[in-house]
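Q: Quick one: sequence and predicted model below, then my questions.
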Amino acid sequence: MVSIIILSRGRCGLSRCITYYLLATAMTDFVVIIFAVIINRISGIYFRYSSLSTTPACRLIITIIFAVRDASVWLTVAFTIDRSMAICCQSLKISYCTEKTALLVIGIVCALCSLKNIPFYFYSQPLYVLDGVSWFCDIKSSYYTAPLWQVYDMLEQILTPFLPFFLILLLNAITIRHILASSRARKRLRGADTQGDQEMTNRRRSIFLLFAISLSFLLLWATYVGRFLYVRVSGAGYFSGLNFSDPQYILQEMAIMLTLFSSCNNVFIYALSQTTFREEIKKILMCPFASIIGHFKC
């Protein structure tokens, strides 16, 4: 919420194009926290037999979770493409890195992610029916055997996270190579005197930022990818949580937890590296205390 408020105020010294991407990422990450953590996890444990546990609500929540998770990942990819264009392709920067393009890309990404995950509403069935009310969601056995579901499952894993990670890694490698080449050329022009070179400092910060993005995405999705490959090779199924002490269930839930972390740290990686963003956080945190002090002074 703090990230959304700060970015929406537009006082971080960032272009509106960058702000739109970061704001969209922050909003999708916030929805991930609401639905995947609070509604699906916390409510599912402490309010187990609420209306949210009925099968229709469960199906809807699962669909929304997959949609916003994918949107968060692909908005990260879209922002990486935008920054790569801005750094490496000066000829395309003027036409591509604009507010209009950013809004269009954000809208397309969110729409496609929503459409792509509609089948998840139909991949589960009621765990049991009590007094005519269907409760919870259990993955249909046909999900593991039907060719159409098998193709969809494979496509789902390719689109998230295999393809995003490949694109982020490739784009960051190209961008970092360009930054390093530009830095070497700048050193040759300036000679040995590189102290106080603000441009060099900004480029080193960009390299650190890009590496952080790639490594964060890789590490936090590695367990999920490994779990998926294990299921594909061994033929094991996904667990619905009937046996909480089962190591396979623990591994599955740990993988999901790490992907949720990945959806929640994008804004921190991008925005907290900005000094002005940190200053805005300090202002917001100090605002209540400033109001109290001002009240007593009056």
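A: Arrived safely.

Q: okay, CA-based contacts and neighbour counts for the rest of this
A: Noted.

Q: and the closest residue to residue 210 other than its chain neighbours, what element?
A: Distances taken as Cα to Cα, 6 or more residues apart in numbering place residue 172 nearest to residue 210, at 6.0 Å, with adjacent residues excluded. When elements are assigned from DSSP states H and E, residue 172 belongs to helix 163-190.

Q: mind listing the helices for the stretch 1-150 of the chain?
A: All helices of the stretch 1-150 of the chain, identified by DSSP state H, counting those that start in this stretch, fall at 2-9, 16-32, 43-46, 55-88, 90-96, 99-116, 142-145, 147-157.

Q: Residues touching the last one, excluding its own?
A: Residues lying outside helix 147-157 but in contact with it, judged by Cα atoms under 8 Å, 6 or more residues apart in numbering, are 142-144.

Q: which of the residues you listed count as buried?
A: 143-144 (16 or more other Cα atoms under 10 Å).

Q: ok, the contacts of helix 147-157 vs residue 28, which is closest?
A: Among these, residue 143 lies closest to residue 28 (Cα to Cα), at 27.6 Å.

Q: And for that closest one, nearest residue in space, chain neighbours not counted?
A: Leaving out its chain neighbours, the residue that sits closest to residue 143 by Cα to Cα, 6+ apart is residue 149, at 5.3 Å.

Q: Check it against this one:
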Amino acid sequence: MANDTALMSTASSVLEDVATYNETNTGDYVFDNMSAKLWRYGWPPLCMMGLVGNTLVLLVLRRDGLVRTSANVYLSALAVGDSLVLMAASLAMYPGRAWGWWFVRTSRLACHATLSVLFTLVNASTWFIVAFTVERCVVVRFPLLKLRLCTPRNAGLCCGSLLVLAFVKNIDLIFMRGLVIGTDPGDAICTVPLRYRDYVYNYRPMITFVTSCVIPTGVVLVCNWAIIRTLRRDLVQTTARDSIVRHTTVMCLAVSFVFIVCVAPAYVFYVTIPNWPMSLQDQYDVLQSLFILRYANHAVNFFLYSLTGAHFRCELVALFHRCIQRGLVTQGCVRRMTSRLTGSFHYRREVDQQMEMR
């Protein structure tokens, strides 16, 4: 009965930012099903891959001048946002989904702030992709306006404004949750008070669906259509600078399309879940699989840049080459220092032996 209650509460709130975590309140919930194993064994390599890849993206962009172009500002903000999303999900989602230990139940601050921080970062990363796509559309379609609009300063202001708006959108999660402590220390639960449940169950899902899926997907599709149409029309030989712009635009197309593929299924499943002839357990397993797919969007950008960006690949190879050279130089210095110390030691020992013989 407890398992059925957990599955029903989860299936009724497909999107994570409206879930009530009732499954965390049932102590006898079984964590040996497919979704728990998927989180337990699939999340750690995905998270590590994303963190390493986003770190390499930042290092490559630093080589190319981190604030030299507006595109680098958006890509840097996206890499930082994706890394923070993965770290926040590792604390807020992974222990509970995989092992049954929920960080939101540890204190009142964690209950009030954890989900707000996580979903603020998720929404901000989503809109960073939208802003980057719009910036590329302006660069390709309106080259005369890009010098005035597509500047590093404007890109920084845009990213900051999107982060603030994402926080405002999720600020209700701070005061619409409360920690209820039972008789035993392990009975604490983070739940939605009764007076807020109508909004959380009936209104917030549609707000999230529109602001996190419908609008971003629509803007990305329209901008990508305009970019592809312009690129197909302009097939003349380009200069080196225009070639870099073209490679960056292709990177943007890859990132935006993968964003739609990874994120849209979770929202489509949310809207159409009553029409799926599936059991509650199957709905829960599909739900968790889509959550993993959605978070995978924050871990694959490095590979997309490497596959579609020739200039990015060149800078990445130069970065590794420089690191190898530094490693060889450091290794040579260590060897020379070691040989000098060893030679000095042998010299002192020979001098001491000669003094003893005398």
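A: Okay, I see it. What you see is a predicted model, and the numbers here were worked out from it, not measured in a lab.

Q: closest to residue 187 of structure 1 out of the helices of the stretch 1-150 of structure 1?
A: Smallest distance to residue 187 of structure 1 across those (Cα to Cα): 18.1 Å, for helix 55-88.

Q: Give me the helices and strands touching that closest one, please.
A: Under the contact criterion of 3 or more Cα pairs under 8 Å, 6 or more residues apart in numbering; DSSP states H and E, helix 55-88 of structure 1 touches helix 16-32, helix 90-96, helix 99-116, strand 124-130, strand 133-139, helix 163-190, helix 247-264.

Q: now for those, which one comes closest to residue 279 of structure 1?
A: Closest of the helices and strands packed on helix 55-88 of structure 1 to residue 279 of structure 1 is helix 16-32, at 16.3 Å (criterion: Cα to Cα).

Q: That closest one corresponds to what range in structure 2?
A: Aligned by TM-score structural alignment, helix 16-32 of structure 1 falls on residues 69-85 of structure 2.

Q: Other residues contacting that stretch?
A: Defining contact as Cα under 8 Å, 6+ apart, one finds that stretch 69-85 of structure 2 is touched by 50-51, 54-55, 57-58, 61, 65-67, 118, 121-122, 124-125, 128-129, 131-132, 135-136, 150-156, 159, 248, 298-299.

Q: switch to 6 Å and redo it
A: For stretch 69-85 of structure 2, contacts defined as Cα atoms under 6 Å, 6 or more residues apart in numbering pick out 51, 54, 66-67, 121, 125, 132, 150-152, 155, 298.

Q: Can you tell me how far residue 277 of structure 1 is from residue 10 of structure 1?
A: According to Cα to Cα, to the nearest Å, residue 277 of structure 1 stands 10 Å off from residue 10 of structure 1.

Q: sorry, that was for residue 24 of structure 1
A: Noted for residue 24 of structure 1: a distance of 13 Å to residue 10 of structure 1, by Cα to Cα.

Q: who has more neighbours, the two?
A: Counted by other Cα atoms under 10 Å, residue 24 of structure 1 and residue 10 do not tie: residue 24 has more neighbours, with 23 against 15.

Q: so how far is residue 35 of structure 1 from that one?
A: Relative to residue 35 of structure 1, and taking Cα to Cα, residue 24 of structure 1 is found at 17 Å.

Q: tell me which residues in the helix or strand hosting residue 249 of structure 2 are buried?
A: Assigning secondary structure by DSSP H and E places residue 249 of structure 2 in helix 240-272. Across helix 240-272 of structure 2, burial judged by 16+ other Cα under 10 Å covers 244-256, 258-260, 262-267, 269-270.

Q: How far away from the center of its chain is it?
A: 14 Å (Cα atoms, centre = their mean, to the nearest Å).

Q: That one vs structure 1, average offset?
A: After superposition onto structure 1, the mean distance of helix 240-272 of structure 2 to its aligned counterpart is 3.6 Å, using mean Cα distance after the TM-score superposition for structure 1.

Q: which other helices and strands contact that helix?
A: helix 280-296 (3 or more Cα pairs under 6 Å, 6 or more residues apart in numbering; DSSP states H and E).

Q: I'd like the next helix or strand past the helix it packs on.
A: Downstream of helix 280-296 of structure 2, the first helix or strand assigned by DSSP H and E is helix 301-308.

Q: just the angle between that following helix and helix 70-92, please?
A: 140 degrees (axes from the mean of the first three to the mean of the last three Cα atoms, to 10 degrees).

Q: Which residues does helix 301-308 of structure 2 contact?
A: Under the contact criterion Cα under 6 Å, 6+ apart, helix 301-308 of structure 2 has outside partners 53, 251, 313.

Q: Following element in sequence after it, please.
A: Sequence-wise, the next helix or strand downstream of helix 301-308 of structure 2 (DSSP H and E) is helix 310-357.

Q: hmm, back to that, now the contacts of helix 147-157 of structure 1 in TSV, with distance to residue 163 of structure 1?
A: TSV is the format used below for those (distance: Cα to Cα, whole Å):
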residue	distance to residue 163 of structure 1
142	26
143	23
144	23
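
Q: Give me the residue at the spatial middle of structure 2.
A: In structure 2, the C-alpha nearest the mean C-alpha coordinate belongs to residue 82, at 2.5 Å (Cα atoms, centre = their mean).

Q: quick one: that one from residue 165 of structure 2, how far?
A: 17 Å.

Q: likewise residue 298 of structure 2?
A: Going from residue 298 of structure 2 to residue 165 of structure 2 by Cα to Cα gives 20 Å.
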